[in-house]
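>>> Could you work out the structure for the sequence below:
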Amino acid sequence: MSATPFPAAPVLQLNNVALAVADLDHMIGWYQNVLGLRVEERGHFDPVDADFAMLTGEGFRLELVSRKGGEHRPADRSAPPQHLHALGWKAIVLESSDLASTTATLVAHGVEIVWAEQRLTPTLASTMVRDPEGNLINIFGKLA
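Here you go, the predicted structure:
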């Protein structure tokens, strides 16, 4: 790739990750009750006529946004590794200091498990789940 005559954008930092959802209240409840996120703010974006909720976790923010009356396209439910054939964002990726306990909690909540404590590298494993609308959440943890 050749250099452009324009400089790169100024230094940026991540504000949040946005997830479009069909049922805002249900999804807020799920992310609060299952993943322990907290509602930081709720409101309405007039330019796109959409309601939103900003949720916070440990070191990250997740924006849930919902627009009534539109056609909602379901999440891609391809199983790994085929999920990588559809272009675009793949998953919210989180990290746990105790993956076994996190996995047990997710199971107790009846969360849809894609895989549990799957070894990825010699030192890293993950538990991959789906939220109620089918979006992937991958939780990494160090192997003991």
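
>>> From here on, just use CA atoms for contacts and neighbour counts.
OK.

>>> So which residue is dead centre in this protein?
The centre of the chain sits closest to residue 92, judged by CA atoms, centre = their mean, with a distance of 3.1 Å.

>>> isn't that residue right up against residue 140?
No. Shown here, residue 92 and residue 140 do not form a contact pair, counting by CA atoms under 8 Å, at 10.8 Å.

>>> Break down this structure into its strands, ranges please.
Per DSSP state E, the chain carries strands over the ranges 17-20, 38-45, 50-56, 61-66, 92-95, 112-119, 124-130, 136-142.

>>> how about this one, so we can line them up?
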Amino acid sequence: MTQAGLEFDNVAVSVTDLDRSLEWYERVLGFQVFYRTFSTAVGAELVVIQRGGARIELLLKDGARRNPEADVVPGPHLLTTGVKAIVFRTDDLEGITEYLESCDVTFDWKVRTLSADGLRSTMIRDPDGVLINVLSYPTAT
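Alright, predicted model coming up:
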């Protein structure tokens, strides 16, 4: 047996308000609903949203509350294991950052250099505090 038939599908994110999160991911990042159901296995409403080949699974379980670590500062948050951010990439970080400013999102930083070789990013948060990182890789010389 091999992993030949295995494909990445999505990243799952638990939310506190499904309608608010759906509106935000559609308006800010251009995602659209791909699949919607109720998962009896976990007792949660489940919506898979898609943009191009990228998918995010939004889950709402009754009684869900905001993660108390959602306001953690990027950097120290790496001292605990687990998924830390949903990451996108762009060749136009300044343009995307300007667009995100027009969307009235919460920023952790704008157009920050992350490494000596020129990796840069803009970091925002979704309505529940999930980090969304937009990377711009250095161009090869």
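
>>> After superposition, what's the TM-score, could you say?
The TM-score (TM-score structural alignment, normalised by the length of the second structure) is 0.87; 136 aligned residues with a CA RMSD of 1.8 Å.

>>> how about the strands of the first structure in TSV, adding distance to residue 77 of the first structure?
Putting the strands of the first structure into TSV (distance: least, CA to CA, whole Å) gives the following:
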stretch	distance to residue 77 of the first structure
strand 17-20	16
strand 38-45	27
strand 50-56	24
strand 61-66	19
strand 92-95	15
strand 112-119	10
strand 124-130	9
strand 136-142	9
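
>>> Show me the contact partners of the longest helix seen in the second structure.
Secondary structure of the second structure read by DSSP state H shows that its longest helix is helix 18-29. Residues from elsewhere that reach helix 18-29 of the second structure (CA atoms under 8 Å, 6 or more residues apart in numbering): 15, 31, 32, 58, 59, 60, 100, 103, 126, 127.

>>> at 7 Å what do you get?
With contact meaning CA atoms under 7 Å, 6 or more residues apart in numbering, helix 18-29 of the second structure is reached by 31, 32, 60, 103, 127.

>>> Can you turn the buried subset of those residues into a selection I can paste into PyMOL?
Typed into PyMOL, the line below selects the buried ones among the contacts of helix 18-29 of the second structure, using 16 or more other CA atoms under 10 Å:
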select buried, resi 31+32+60+127
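
>>> Greatest separation within the contacts of helix 18-29 of the second structure: which pair is it?
Maximum pairwise distance in the contacts of helix 18-29 of the second structure, criterion CA to CA, is 23.9 Å, between 60 and 103.

>>> one step back: please pull up the equivalent of the residue nearest to the centre of the first structure in the second structure.
By TM-score structural alignment, residue 92 of the first structure lines up with residue 86 in the second structure.

>>> nearest spatial neighbour of that match, skipping sequence neighbours?
Distance criterion CA to CA, 6 or more residues apart in numbering; nearest residue to residue 86 of the second structure, sequence neighbours excluded, is residue 132 at 4.9 Å.

>>> No further questions, thank you.
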